[in-house]
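*Asks:* sharing a model prediction with you, sequence too.
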Amino acid sequence: MKKTVLSLIGVAAAASAVCFYNPTTSDAPAIQVPSQQDTKVDTYSSRDTFDYFLSGLGEADLETLKTHFNTYNAGQPNAYQLDNDLFERFIQYRMSLSNLTPDNQHPFNTESLQRLNDQVLQTQSAFFSAEEQQKLFGEENMQRQLALRQLELKDRMIHQDDYDAAWEQEINTLPPVMQQSYRNAAVLSQLQATNALDEQERYLKQQALVGAEAADRLVTLRKARADFETKLEQYFQQRDAILADNNLAREQTQQALHELRQASFSASQIRRVRALESIRESQSVVQSQ
């Protein structure tokens, strides 16, 4: 059930904190926080662009992120500029989620989740027109409704075959892209369930689910992930030693860390490593308080 209501629990988490290729995209450092330096602004939709800038919260304060967005937006051709007022309302909406009242005693209860969903939709209506809601949250809202429907079916259906048939009917009502997404999610769930098996049994099960070629790729991926985790552990040990060296000036420390990253990881891995460093530093600050 926990997996079923993942999207709803994401909303509940947001209630306790402010969470936060079209042409001519500007990626100048002046509009990005450090972890975004090697990325392009996500312009797939206005919602994606809003989320991109707000994802820097924590590395920069909200006013700085607003300035980043406004600078970026002003540099776009008129036809591709986004609505500044819509961005402001999107921020206010995110902040207002802190006023929601999720049921912490029964977080996975269907009725509790339905009430939470109703609160989210009411909050959206307070800030956006129906057209804006659909544009910003259409798929997200549909996913929550579907998650609730799935819970209702699980509560009502006694036999697994009856549930499977009813759930398949629900999926068939979705747009084709979402149908495929939910079917892929079902396969992914089955793949994740193989993690508790030994290596040989896991490979055979995965081969049955996705075929030999994909199962081989999963083996390669697991090995690459394990190698990365090993390198990361070694890197953090060396990084801690550099940070603890009082004989190094600040510039020397930063240079040493830069050289260590370059020597330890590929260019594609460094962005991920820097993000993990930020998380680790944040956790250290919290633990020291």
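*Replies:* Here it is on my side, so go on.

*Asks:* C-alpha from now on. contacts and neighbour counts both.
*Replies:* OK.

*Asks:* helices along the stretch 151-289 of the chain, start to end?
*Replies:* For the stretch 151-289 of the chain, helices defined by DSSP state H, counting those that start in this stretch occupy the ranges 160-172, 176-192, 199-210, 212-243, 250-264, 267-288.

*Asks:* another one to put next to it:
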Amino acid sequence: MPLLTRRWLIGALLVAGILSSAAWLHLHQPAPANSPTARGEQPAASIGVVATITPPAASTVHAHAAPAPDVERVLRSGSLRGSQPDGLLAWTGDGRLIANRELRRLLDYFLSSIGELDADAIRTLLVTQLGAQYSAAQVTQVAAVFDRYRDYQLALMNESPIADLSAQLSRLHELRLRYLGTEIADAFFRDDENYAAYTLAQRDLKTDPQLTAEQRVASLAELDKTLPESLRDRRALAQTPMLIDSQEAQFDVAHADANTRHDTRAAQWGEPAAQRLDALDAQRADWQSRLSAYQNWRDAINANTALSETQRRAAIDDLLVRSFHDTERVRIQSLEQEGLLPTPGG
């Protein structure tokens, strides 16, 4: 879910498509001076999933936080209503919090309610929810990371964008180290920074006028080898929709039949994916068939001079209701208004 993107998008987002942006946080307290617990080298002894979020009891809300009714209102009718927190909490064998991207996702989930609750109330909500499942010592560790992450987001919001994207990435890295420390900054943002650096290097190679076509291909291949496997998987996943679109265009040009499409897809994407794409083909064919039928009947109604304008309009409205469900009718009407669905004489 998109989080913390309400006020200011940093320039590097346009390059990598993965860097975080800042939300406006109304803060009243500085972050604790003590460093958060390090990630540790031990494997996680346990991983807990926070239960479905519920309004805190009035007795658990601290005096300095926003009134409990505000929290309850947001949870019952606001953006967090009926939701479950993203992310996981992981701990070492001796009870130390492990900082990782799942922890960041959890913090982002709670911070997504900024604007509905102030930062103090969000912190209280986080502590209250975790307190129902974790010990006071564990909750204190999470709250300490929350404080640092919150202050990093505020600092990021106050930063002016830097035109040079390499300099922007360096500045982001400096801020993360300053507010989060090396351990947490690395756990939260290492993959993002590595992929952003890769994307910038890829852009430079593609636009370097001194490289021949052969040198460019070779250099890009070498650059690809520097990506960790997890980021290679991410890049491949990001490219999948474009590859599927390209494959669809080739099918259309070749007038490929359904069996050919299925067999080719199964060989490239696997049988389950091929079946899902087959189903999508069927849905598209059904939509196109109904759309064509609607246009033909609509044109016939409009051409019927025995009907008055009011009768034609009523007949077309009835045709819409019989041909499409509610959201489809809105789509058809929007297409007609934008001139994207041909009308008689159009």
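*Replies:* It's in. Since the structure is predicted, the reported quantities are computational estimates derived from the model, not experimental observations.

*Asks:* closest one to Gln143 of structure 1 among the helices of the stretch 151-289 of structure 1?
*Replies:* Gln143 of structure 1 lies closest to helix 176-192 among the helices of the stretch 151-289 of structure 1, at 9.1 Å (CA to CA).

*Asks:* before we move on, back to that, rebuild the helices of the stretch 151-289 of structure 1 as a markdown table, extending it with mean neighbour count and distance to Gln124 of structure 1.
*Replies:* Formatted as a markdown table, the helices of the stretch 151-289 of structure 1 follow (neighbours: other CA atoms under 10 Å; distance: least, CA to CA, whole Å):
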| stretch | mean neighbour count | distance to Gln124 of structure 1 |
| --- | --- | --- |
| helix 160-172 | 13 | 25 |
| helix 176-192 | 13 | 22 |
| helix 199-210 | 15 | 40 |
| helix 212-243 | 13 | 39 |
| helix 250-264 | 14 | 43 |
| helix 267-288 | 12 | 30 |
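
*Asks:* go through those helices and name the closest to Lys135 of structure 1.
*Replies:* Nearest to Lys135 of structure 1, of the helices of the stretch 151-289 of structure 1 and by CA to CA, is helix 176-192 at 16.1 Å.

*Asks:* sorry, back to before: can I get the helices of the stretch 151-289 of structure 1 in JSON lines with distance to Ala13 of structure 1?
*Replies:* Putting the helices of the stretch 151-289 of structure 1 into JSON lines (distance: least, CA to CA, whole Å) gives the following:
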{"stretch": "helix 160-172", "distance to Ala13 of structure 1": "26"}
{"stretch": "helix 176-192", "distance to Ala13 of structure 1": "22"}
{"stretch": "helix 199-210", "distance to Ala13 of structure 1": "33"}
{"stretch": "helix 212-243", "distance to Ala13 of structure 1": "28"}
{"stretch": "helix 250-264", "distance to Ala13 of structure 1": "33"}
{"stretch": "helix 267-288", "distance to Ala13 of structure 1": "18"}
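
*Asks:* and of the ones you listed, who's closest to Val120 of structure 1?
*Replies:* The closest of these to Val120 of structure 1 is helix 176-192. By CA to CA, the value is 21.6 Å.

*Asks:* and the closest one, what does it pack against?
*Replies:* Helix 176-192 of structure 1 is packed against helix 160-172, helix 199-210, with contacts defined by 3 or more CA pairs under 8 Å, 6 or more residues apart in numbering; DSSP states H and E.

*Asks:* hey, where'd the helices end up in the stretch 51-200 of structure 2?
*Replies:* Remark: helices assigned in the stretch 51-200 of structure 2 by DSSP H, counting those that start in this stretch are 68-77, 101-111, 119-131, 136-157, 165-207.

*Asks:* quick one, which of those helices gets closest to Pro85 of structure 2.
*Replies:* Closest approach to Pro85 of structure 2 among those is made by helix 101-111 (6.0 Å; CA to CA).

*Asks:* count of neighbours near the residue mapped onto Ile53 of structure 2 from structure 1?
*Replies:* Superposed on structure 1 with TM-score structural alignment, Ile53 of structure 2 falls opposite Ala28. Neighbours of Ala28 of structure 1 under the rule other CA atoms under 10 Å: 11.

*Asks:* can you check Glu152 of structure 1 too?
*Replies:* Count around Glu152 of structure 1 with other CA under 10 Å applied: 13.

*Asks:* residue in structure 2 paired with it?
*Replies:* Matched by TM-score structural alignment, Glu152 of structure 1 corresponds to Asp204 in structure 2.

*Asks:* now do that match against Ser166 of structure 2, distance only.
*Replies:* Using CA to CA, to the nearest Å, Asp204 of structure 2 is found at 11 Å from Ser166 of structure 2.

*Asks:* just Ala187 of structure 2 next, same as before
*Replies:* Look at Ala187 of structure 2 and Ser166 of structure 2: by CA to CA, they are 21 Å apart.

*Asks:* out of those two, which sits in the busier spot?
*Replies:* The neighbour comparison of Ala187 of structure 2 against Ser166 (other CA under 10 Å) goes to Ala187, with 18 against 15.

*Asks:* hang on, isn't the more buried one packed against Arg105?
*Replies:* No - using CA atoms under 8 Å, Ala187 of structure 2 is not in contact with Arg105; the gap is 11.7 Å.

*Asks:* skipping adjacent residues, who's closest to Gln84 of structure 2 in space?
*Replies:* Thr52 (4.6 Å; CA to CA, 6 or more residues apart in numbering).

*Asks:* ok, the one you found - how many residues close by?
*Replies:* Residues near Thr52 of structure 2, counting by other CA under 10 Å, number 12.

*Asks:* mind checking how far it is from Arg81 of structure 2?
*Replies:* Where Arg81 of structure 2 is concerned, Thr52 of structure 2 sits at a distance of 10 Å (CA to CA).

*Asks:* enumerate every residue touching Arg115 of structure 1.
*Replies:* For Arg115 of structure 1, no contacting residues are found, by CA atoms under 8 Å, 6 or more residues apart in numbering.
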